[in-house]
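> Sequence first, then the predicted structure:
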Amino acid sequence: MGAQPTVSDVAGVAGVSRQTVSNVLNSPEVVRPETRERVEAAILSLGYRPHASARRLRTQKSSTIGIRLDPLTRDGISGSVLDRFLHALTEQADALGLRVLLFTARDPEDEIEQFRRLSDAADVDAFVLTSTFHGDPRTEWLIAHGQSFVTFGRPWGIDDMTDPEHLWVDVDGRSGLRAATEHLLDAGHRRIGFLGWPAGSGTGDDRRAGWLEAMRAAAAVADEDLGGLEEAAEDGVTPGADAMRRLDARLGGEVDAVVCVSDSLALGALTATGGRIPVIGYDDTPVASSLGISSVAQPLDEVAAGVLELLTGEHGGRVRPGSDVADARHRLVVPRLVVRDGATLIPPR
């Protein structure tokens, strides 16, 4: 038996975009009659059958949401954020009479295969995606195949604030790191370093922008010297400690404080300095709380609520071009800074 025809096959035969095919299937009233007839003829000629699972959510018959269970991280710190989000999502979904189905995947391509398997079997009615990144192929596949979905994280790399093709909820990392940096500036610190991830990470770049904005607004150091105050590292405690040592060595130890893109890097910075300078992390993980590290807290209950609103509300997990739905397509949640004292428990190596 040959492969089942896809939305892309129908679009090719009809000479239209995949979004137009999706509109014909889900919101035919927004498509011109002659275009709709051409698409419908292509559907008949190919024998294309739209997935029932993508429709149930829109018709208030859904009961199951699929989400990937992320692999364990080596340091066991950063992964706790998605674990807490998953807990909040499951708890709130249950209150709405919905179930959450967990699945695993090795990489984005494997996750797409899981989408295909679960949607073909009608096991789920919608998907929630996490850990979005530049050029994410998962969202393209879901849009092309008419699936309902919401992402926790913006579709980085495109006009993500007004993207018309999918729905997302995110935490405003820029405002979080800006608040952390402003707190240190208000305390009298000027040479505030930044430990971030390598360039190209949408989330990391967004958080870095908050540090830059605060430093430039305060004119704490000359603009041309800001680059010397930052260091990049892969996420983890050991890379964070190594990055902090590089930063210290380059600046001769003249760093007043440091803000970090994650609690893992913050713990590394604390390890390298022994609490000699203030360190602020991001994510407010249990590790940060137990060690007294200041951190930016993501309001994950609000994120989960926003995801479910977009899945079960007027949008039903899908954007319909030309519709009169007034509800915003996105939710940008503001984090909060948690200030703690006493993170001096780890001696420098």
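Perfect, I can see it now.

> switch to C-alpha atoms for all contacts and neighbour counts from now on
OK.

> in the stretch 51-200 of the chain, which spans are helices?
Ranges of helices within the stretch 51-200 of the chain are 53-56, 79-95, 108-120, 137-144, 173-186, based on DSSP state H, counting those that start in this stretch.

> One more to weigh against that first structure:
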Amino acid sequence: MASRQGEPARRPGMVDVARAAGVSHQTVSRVLNAPDSVRPETRERVRSAIEELGYRRNMAARALVTSSTRTIGVLTTGSHFHGPASTTAAIEDAARSAGYASLVTPVLAHDRGGVEDALDFLVDRGVEGIVAVAPQAWIATSAQRAARRVPMVVVADGLDPGPRIHVVSVDQELGARMAVGHLLATGRRDVAHVAGPADWYDARARRAGWVGALEDAGATAGACLAGPWDPRHGYESVAALAGELPEALFCANDLIALGALAGLRERGVAVPEEVAVVGYDDIAGAEYFSPSLSTVRQPFDELGSLCLDVLLRALAGEAGACHSIAPTLRVRGSSAP
């Protein structure tokens, strides 16, 4: 909009758009919020005026009028891990597609006090609901506290839902059963597990799936070595098992599997002829490991969409429940029969 010399330009408003398009400001509002209720030719005229004037909605003013910020909070305690980072990105994409902004707050995985502060920060900023990508077992207490003020969705396989807490997950136990079942089907009976951190819901569920698949097949669960989600853990686990290597290793994620492959290769152990290896996540490049890595793929895009859908249902008053989707198995060279 034009301004007097020396004065800052005024942002065009809805009235300016209405004047340029020759319609009422109520018609402009309908074009913005319910376009199908406006005749196509009128709709096109209003949109042309919006484009010509460079009009942008004032979301702060809209929030005051509607009592809706159209903003969700996303808390993540695993932003440097593949699974939580991929899930967070997928939630942001789904929110944007649904017309919501997302305020993402990362916190260190071990910082419990930081989680409490981050949840308070998000609530104080007026978010309508929160998705917590925080799979540590202790998140339950913090989620229950925050859910007294806004609806919560927690991404964790194993957390119990509450009246205002929905739990969304990929079925980690099922994925582990698929991986171990595949190894058993190739004739391997001695399957060790290189597990993730014991305080992570996902690691617990994958361990339960490993045990369950072996028990269903009448096989005894062998060695289980828990540790961090990194290649060094896989490498050192191979060293710890070197005295009597199992026929197969089910690794709790692909980075652990990468370290295990390096450890086996260093010891001259042929994969998959002597020891088969299966990972979890199907990270980018897993097919280019040496040998290519068999792994369990998590559908992160679908998980992000489900998180947002469930949060919107929670905002509409739906009581908390569990919502789960299935992973898929990718069989490659590291576990060939």
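Alright, I've got the coordinates. None of these values were measured; they are calculated from a predicted model.

> What value does the TM-score take for this pair?
Taking TM-score structural alignment, normalised by the length of the second structure as the basis, the two superposed chains have a TM-score of 0.70; 261 aligned residues with a C-alpha RMSD of 2.7 Å.

> one step back: let's have the helices of the stretch 51-200 of the first structure in TSV, adding mean neighbour count and distance to residue 126 of the first structure.
Below are the helices of the stretch 51-200 of the first structure laid out as TSV (neighbours: other C-alpha atoms under 10 Å; distance: least, C-alpha to C-alpha, whole Å):
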stretch	mean neighbour count	distance to residue 126 of the first structure
helix 53-56	22	7
helix 79-95	17	12
helix 108-120	16	9
helix 137-144	17	10
helix 173-186	22	26
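
> May I see these arranged in JSON lines, with distance to residue 102 of the first structure as well?
Output for the helices of the stretch 51-200 of the first structure, formatted as JSON lines (distance: least, C-alpha to C-alpha, whole Å):
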{"stretch": "helix 53-56", "distance to residue 102 of the first structure": "16"}
{"stretch": "helix 79-95", "distance to residue 102 of the first structure": "10"}
{"stretch": "helix 108-120", "distance to residue 102 of the first structure": "11"}
{"stretch": "helix 137-144", "distance to residue 102 of the first structure": "17"}
{"stretch": "helix 173-186", "distance to residue 102 of the first structure": "27"}
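
> Give me the distance between the two termini of stretch 74-87 of the second structure.
10 Å (C-alpha to C-alpha, to the nearest Å).

> which residue in the first structure lines up with residue 254 of the second structure?
Using TM-score structural alignment, the partner of residue 254 of the second structure in the first structure is residue 263.

> thought that match was touching residue 295?
Yes - using C-alpha atoms under 8 Å, residue 263 of the first structure is in contact with residue 295, at 7.2 Å.

> Please identify every residue contacting each of the two.
Contact with both residue 263 of the first structure and residue 295 is made by residues 280-284, 288, according to C-alpha atoms under 8 Å, 6 or more residues apart in numbering.

> By neighbour count, which of the residues you listed wins?
residue 280 (32 neighbours; other C-alpha atoms under 10 Å).

> can you give me the strands for the first structure?
Here the first structure has its strands, by DSSP state E, at 64-68, 99-103, 126-129, 149-152, 167-171, 192-196, 230-232, 257-260, 279-282, 294-297, 330-333, 336-338.

> distance from the second one to the second structure after superposition?
In this overlay with the second structure, the average offset of strand 99-103 of the first structure from its partner residues is 1.7 Å by mean C-alpha distance after the TM-score superposition for the first structure.

> Check the fourth one too.
Following superposition, strand 149-152 of the first structure is found to deviate from the second structure by 1.2 Å on average (mean C-alpha distance after the TM-score superposition for the first structure).

> how about that strand, which residues of the second structure does it hit?
Under TM-score structural alignment, the match for strand 149-152 of the first structure is residues 152-155.

> cool, and the first one?
Using TM-score structural alignment, strand 64-68 of the first structure corresponds to residues 71-75 of the second structure.

> Quick one: distance of the matching stretch to the chain centre.
Taking the mean of its C-alpha atoms, stretch 71-75 of the second structure sits 13 Å from the chain's own mean (C-alpha atoms, centre = their mean, to the nearest Å).

> Check the mean deviation of it from the first structure.
Mean deviation for stretch 71-75 of the second structure: 1.7 Å (mean C-alpha distance after the TM-score superposition for the first structure).

> And the residue nearest to the match of residue 254 of the second structure when sequence neighbours are not counted, how far from residue 113 of the first structure?
Excluding the flanking residues, the one nearest residue 263 of the first structure by C-alpha to C-alpha, 6 or more residues apart in numbering is residue 281, at 4.5 Å. Plainly put, residue 281 of the first structure is 35 Å away from residue 113 of the first structure if you go by C-alpha to C-alpha.

> Then residue 39 of the first structure?
Taking C-alpha to C-alpha, one finds residue 39 of the first structure at 26 Å from residue 113 of the first structure.

> before we move on, what about residue 19 of the first structure?
Distance from residue 19 of the first structure to residue 113 of the first structure, by C-alpha to C-alpha: 21 Å.

> Who's the closest spatial neighbour of residue 315 of the second structure, skipping the chain neighbours?
Nearest non-adjacent residue to residue 315 of the second structure, counting by C-alpha to C-alpha, 6+ apart: residue 151, 6.4 Å away.

> How about the contacts made by that neighbour?
128-130, 164-165, 311, 314-315.

> mind checking what the residue nearest to residue 263 of the first structure lines up with in the second structure?
Match for residue 281 of the first structure (TM-score structural alignment): residue 279.

> separation between residue 152 of the first structure and residue 328 of the first structure?
Distance from residue 152 of the first structure to residue 328 of the first structure, by C-alpha to C-alpha: 15 Å.

> my bad, residue 235 of the first structure
From residue 235 of the first structure to residue 328 of the first structure the distance is 33 Å (C-alpha to C-alpha).

> Of those two, which one has the most company?
More crowded of residue 235 of the first structure and residue 328, by other C-alpha under 10 Å: residue 235, with 24 against 11.
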